[in-house]
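**Student:** sequence plus the predicted model coming up.
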Amino acid sequence: MASLLLIPLDDTVIFPTMDVTLPVDVGDEDRVLLVPRHEGEYASVGTIAAVRDSVRLPGGARGAVLEGISRGIIGAAHNDPMGKLRAEVTESPDATPVDGRTRDLEREYRAVVDELLELRGDDGRIAGFVRSIAEPGALADTSGYAPDLTFEQKVKLLETTDVTERLELALEYQRERLTQLQIRRRIREDVESGAQKQQREYLLRKQMESIRRELGEDDASFVDEYRRKIDESDMPEHVREQAEKELARLERAGEGGGSEAQMIRTYLDWLIAVPWGVTSEEKLDPQFTRETLDGDHFGLDDVKDRIVEYVAIEKLRRERGIESDKKSGAILTLIGPPGTGKTSIGESIAKATGREFVRMSLGGVRDEAEIRGHRRTYIGALPGRLVRALRDAKTMNPVILLDEIDKVGADYRGDPTAALLEVLDPAQNSTFRDHYLDLELDLSQVLFVATANQAETIPGPLLDRMEVIRFDGYTVMEKTAIARDYLFPRQRERNGLREGEVAITEDLLRTIVAEYTREAGVRQLERELGTLLRKTATRIASRTAQEQEEADAITIDLEQIREALGRQKVFQEAAARTAVPGVATGLAVTGVGGDVLFVEATEMAGKGLGGLTLTGQLGDVMKESARIALTYVRGHADELGISDDAFVDREFHVHVPAGAIPKDGPSAGVTMVTALASLLSGRPVKHTVGMTGEVTLQGRVLPIGGLKQKVLAAHAAGITDVILPERNRGDLDDVPQDVREQMTFHPVMTIGEVLEVALEPATAPVRAEA
């Protein structure tokens, strides 16, 4: 056993008989140990190498020329006094076996290597080198020269000290490489043979067609099949002419006419797939329509009334023989927060009118070809989604739901919303032209129903073509009724429970609505009910069969609700938030419905006259509202009972919490004025008051949008007084009657009226100094 300098080789394996030059300084060492290393782990066997020469490498570094001698089994390692790593090494020279198996392995190895070199196209030098090796151990090591072997395979070969086992391992590796090369060669030959065969078949096919034309014969079975399908289809005349024109082209190209024939056949397949002249028999019964819609959805009277009106008008037209005007098609757009039933009502409309239903999701669509189709000059061209929708519906008068139309994008591939301008215009969609079919399609019989979360992201020209019906969300009472009549029975069935097996009171349903959800829709409410019933189903399933038969129906109580759903998630926090001056409760509309925002204002020492800092990811509109608010309060300080000194050497900070959420919109002006006025006057804002409205520099309160959604959010948050612009007084008719009865509304025209209602009475003199 010898102590040798250990030189680690990262992801590199050096075998005995290999020569290598390494950028290392070996000093006076005669021999060193080269050990492979991967991610800090050393191999158990290294290569003992003799130092043949010391050289200077490019760049001035010292290097050593090393020659592998034999394997070395690594023992204990330690650092010498010079700090160099050394290891105790037991040399393991290759023993020359004399048994016949080793000689057989050696002969087979040489044969496999010769075959490998033949496939690789060796010029004879490598083959001569392999033939010159007489020792079986060194012969096995030559497989380590192959670049195809992984680092792990090379290490395993190095650590195999028995020569016979090493030959077996090397032979296994070389056979794997030979198999891979043979497969690659076979694939290459198959591809070349296939190309030659295709070319030969093409020439023979052309010769066959020429002979058939000379003999007056024609195998037209596939053409006859297409002709029969065209005759059976109720195509309009202009479509039939186009189909026959393409069929004549296919007939000239022949059934095996290459890519052109395949393109024509695909086009004809699409022409035949469109249900030309096929329409569903509509149920024109207004009473049945209303009953169907009421059975599927609670509330939503606006959209239900509009569908009933559509059915009633169509019924009168047909009974009185009045020709239907193609420009009078119904295109409804349902705009509202998620979970309010916009998508599901499309299916109910189809069921109520006896039409087929097709849903087209437009969220994220950025390619205009998705609507109009690709032109046939492109490889892989397809018709647009509307043609595919008609094919799936198998009728020309389905209900097509254009889901998430507000999330359509635009990029270099075109603007899909521009293509929808023609689709959703009753004056144009009777002659809609798909780029792939290149024919006019009559979409006037289709009942289009579009859905969106907000109207602001829909382009103005497109929105102008739509009949907008707004879904502004549900009140607590409506959510409770929906949970009782729709959601609870549906979740009970989905969780495998029978009708009389579990029950819950309406009061507890209202508790779940009020304490676990604050959404405009009912999607989260259904999830909470699903969680509650899953827990209940688990309890029932854990009983024995006899216990289930003897047990009474489970009536869910408050304790079970807390156990299943956890602690209360929604709180009415207006009172706590507005307890100190400088905090006002504002009302806003987001993409998921109405919401309550707390605007906070504070002051600090500073230089100058009333600097302003804004935080909370506010948009440009809200930033301008904050600056207007500060200017108004400073300009009307005397009227508000605020000393002029309150603005000297002071800075103000306005913050809207939930800073991770971007906020913008023209309805926060009065809230910011109220927050600043409350801060500087020392009068807190009444915790029962929420407000909305924009303000001018003169203190006029401007009208806003989305009043119903804001009022519903205020009602859910426990607010009883709402300040709104006078010009929005008429919008209160949209608010449900039960909500109006529980709240007090204060229409105002000036900011003075706002502050009179919103601020608590002054209980102490307003401070006169900062």
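**Tutor:** Nice, I can see it.

**Student:** C-alpha only now, for contacts and for neighbours.
**Tutor:** Fine.

**Student:** so what's residue 414 closest to, chain neighbours aside?
**Tutor:** Leaving aside its chain neighbours, residue 414 sits nearest to residue 368 (5.0 Å; criterion: Cα to Cα, 6 or more residues apart in numbering).

**Student:** wait, I meant residue 5
**Tutor:** residue 86 (4.5 Å).

**Student:** which residues touch residue 530?
**Tutor:** Residue 530 makes contact with 491-492, 495, according to Cα atoms under 8 Å, 6 or more residues apart in numbering.

**Student:** between these, which has the most around it?
**Tutor:** Within these, residue 492 tops the neighbour count with 22 neighbours, counted by other Cα atoms under 10 Å.

**Student:** is it true that that residue lies in a helix?
**Tutor:** Yes: per DSSP: H, G, I helix; E, B strand; the rest coil, residue 492 lies within a helix segment.

**Student:** what ranges does the stretch 501-650 of the chain have for its helices?
**Tutor:** 506-516, 523-541, 545-550, 558-565, 574-577, 620-635 (DSSP state H, counting those that start in this stretch).

**Student:** residue 258 is nearest to which of those helices?
**Tutor:** Between residue 258 and the helices of the stretch 501-650 of the chain, the tightest spacing by Cα to Cα is seen for helix 523-541, at 53.1 Å.

**Student:** okay, one more to line up with it:
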Amino acid sequence: MTAEQPKQEKRIDPQSLEVPEVLPILPLHGFVFFPGMGFPLQVSSESSRQLIDEALLGDRMIGLLPHSGEDSSSQEDVDTDDLYQVGVVGYIHKMTKSEEGVYQVLVSGTKKFRVLEYVQREPFLKARVEEIPMEVREDKKIEALLLGIRNQFQKLVKMAPLPQEIGMTVSALTNPFHIAYLITSQLNLKISEEQEILEIEDLEELLLRVARELSDRIETVEMSNKLQESIKKDMDERQREFYLRQQLQAIRKELGEGEDDKVEIRELRERVEKKGLTEEAREAVEKELERLERIPPSSPEYTVSRNYIDWILELPWTESSKDTIDLDKAEKDLEHDHYGLAKIKKRILEFLAVRKLKPDIHGPILCFVGPPGVGKTSLGQSIARTMNRKFVRVALGGVRDEAEIRGHRRTYIGALPGRIIQSLKKAGTNNPVFLLDEIDKLGNDFRGDPSSALLEVLDPEQNSTFTDHYLDIEFDLSKVMFIATANVLDAIPGPLRDRMEVVDLSGYTDHEKTIIARRHLLPRQLEEHALDEDDLDITDEALRVIIRSYTREAGVRNLERQIAAICRGWLPELPGVKVEKPW
């Protein structure tokens, strides 16, 4: 009698199974399941174990729906509103149970479905569903997209790096949906982005989206690899630099060299002794010199520290120019430099008279407001010349960075003091006439508001302790005479405008422009064009016609341009114009 042959188990293709009308729903926490994927799931909650037990007794098919809520750590008490509506039908191949009662379930994704309504909530979810077809069509565009994402994914496998088996699997697959979903699972996308891809029904749209995400991932990996290579190269260079420095120090010690560094430190200390510094500045320099002695000269830190010391030693902490205010001379200078503007000149003379009576007074900060070309900047120069002070002009037009005023901190590479400190170094005295030109053109953006930084500068009660970010030491600006200019008053922020006394320059009349042209503009243009007075003869009547017909402005800049054009040979049809061309 022969032994009975063992009964062979019937193999089932999960892809060929029909999607039932009602599916038990297993919520997924932290990931999205795709059709064509096989994955082991750990099931620990009581309700989910009951779901698996019932599925094993039936058709082994369950619905896998991702959880969309932020708190997705718990499998108990899942709110159906937090579950996506599109999921994957999973087929249970195998289930094992651990000693702790946790189910290890091997599931493969078969088809997509959409939840229509939930028909059961206890002890686990059940829902009425409909299948979402995954229609595969063949055309040239689909073939091209598949070829492109396959090649791009092979490139990503080499760069990332990903397991070679993943690349081989993508090459072996024939179903375009399964290829797209497998690649998506390897792109480290957010759950919401993976769910969006799962919900795309059209094959061409799906492949285009995967190609775009794949391209973005490759770009990110390329950038990351470049950064890693740069960091590694930088570390190698630093190690080599450290080794060479140690060798250089040993060689210098053997040769008895290195005295130059000591000489340099000694010279810096002598400069500190001769320089008039405030107590705070002296302490900062002494501390930095002690640090400088411990830094190797070849180190980048040495240069940073040395530049900081040089900046402190070159600033005019105690150097001042002596004021010589002669009101008669000031009045003559203003009359010589500027015709008209009687009200403005009177206010300037009053300003200087008070300064003469009380030199240490914290007087008002004048702000000349008027249209372009009326002489705002030249008025500041006249005041500086009258008081025998250095004149410094800082153009603020287009300044948007607060660091332009207050400087950068020394922790930044290439840091420098702000424009206030730089201009004082250029002036060489701590009491120049400081012209803040075009103060109404200040801007602001993500780097800060420079107009706010000027609030301390222009406040006589605060600017005696002005602190630049680079120096990190208080500098006394109370002796500086600040003058501002602007074209439009409304563009100046209210708190900044409140700190200044506004002086309006409305512009010139035609009569004043004629005299200005005769006294100042015409002689200057004749000199610039190498002409004599005999070469150009122009009457006052001609000047008035030019002013009225060719230059309609409050200032005189365009008038000067027209005079320059006449000097170059432009002959308008004007009465009283006669030019002898020397060429």
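**Tutor:** Nice, thanks for sending it over. Note that this is a predicted model, so its numbers are computed, not measured.

**Student:** rewinding a little: would you verify that the residue nearest to residue 5 of the first structure is located in a strand?
**Tutor:** Yes: counting by three-state DSSP, residue 86 of the first structure is part of a strand.

**Student:** next up, the contacts around it.
**Tutor:** Under the contact definition (Cα under 8 Å, 6+ apart), the residues listed for residue 86 of the first structure are 3-6, 77-80.

**Student:** now do residue 408 of the second structure
**Tutor:** 415-418, 469-470.

**Student:** any idea how far residue 563 of the second structure is from the counterpart of residue 499 of the first structure in the second structure?
**Tutor:** Taking TM-score structural alignment, the alignment pairs residue 499 of the first structure with residue 533 from the second structure. From residue 533 of the second structure across to residue 563 of the second structure, the span is 13 Å (Cα to Cα, to the nearest Å).

**Student:** also residue 28 of the second structure?
**Tutor:** 83 Å.

**Student:** so which of the contacts of residue 86 of the first structure are in strands?
**Tutor:** Those of the contacts of residue 86 of the first structure mapping onto strands are 3-6, 77-79, per DSSP state E.

**Student:** residues near residue 609 of the first structure, how many?
**Tutor:** Using other Cα under 10 Å, residue 609 of the first structure is surrounded by 15 other residues.

**Student:** just checking, it touches residue 634?
**Tutor:** No: Residue 609 of the first structure is beyond contact range of residue 634, at 9.9 Å (criterion: Cα atoms under 8 Å).

**Student:** which parts of the stretch 551-700 of the first structure are strands?
**Tutor:** 554-555, 583-590, 593-609, 611-615, 648-655, 689-691, 694-695 (DSSP state E, counting those that start in this stretch).

**Student:** to residue 344 of the first structure, which of the ones you listed lies closest?
**Tutor:** strand 593-609 (18.1 Å).

**Student:** ok, and what's touching the closest one?
**Tutor:** Residues outside strand 593-609 of the first structure that contact it (Cα under 8 Å, 6+ apart): 336-338, 472-473, 519-520, 577, 582-589, 647-657, 671-672, 675-676, 679, 706, 709-714, 717.

**Student:** trace residue 341 of the first structure over to the second structure, please.
**Tutor:** If you follow residue 341 of the first structure across to the second structure using TM-score structural alignment, you land on residue 375.

**Student:** export the ones in strands among the contacts of residue 86 of the first structure to CSV and tack on distance to residue 66 of the first structure?
**Tutor:** Converted to CSV, these look like this (distance: Cα to Cα, whole Å):
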residue, distance to residue 66 of the first structure
3, 17
4, 14
5, 13
6, 13
77, 21
78, 22
79, 22
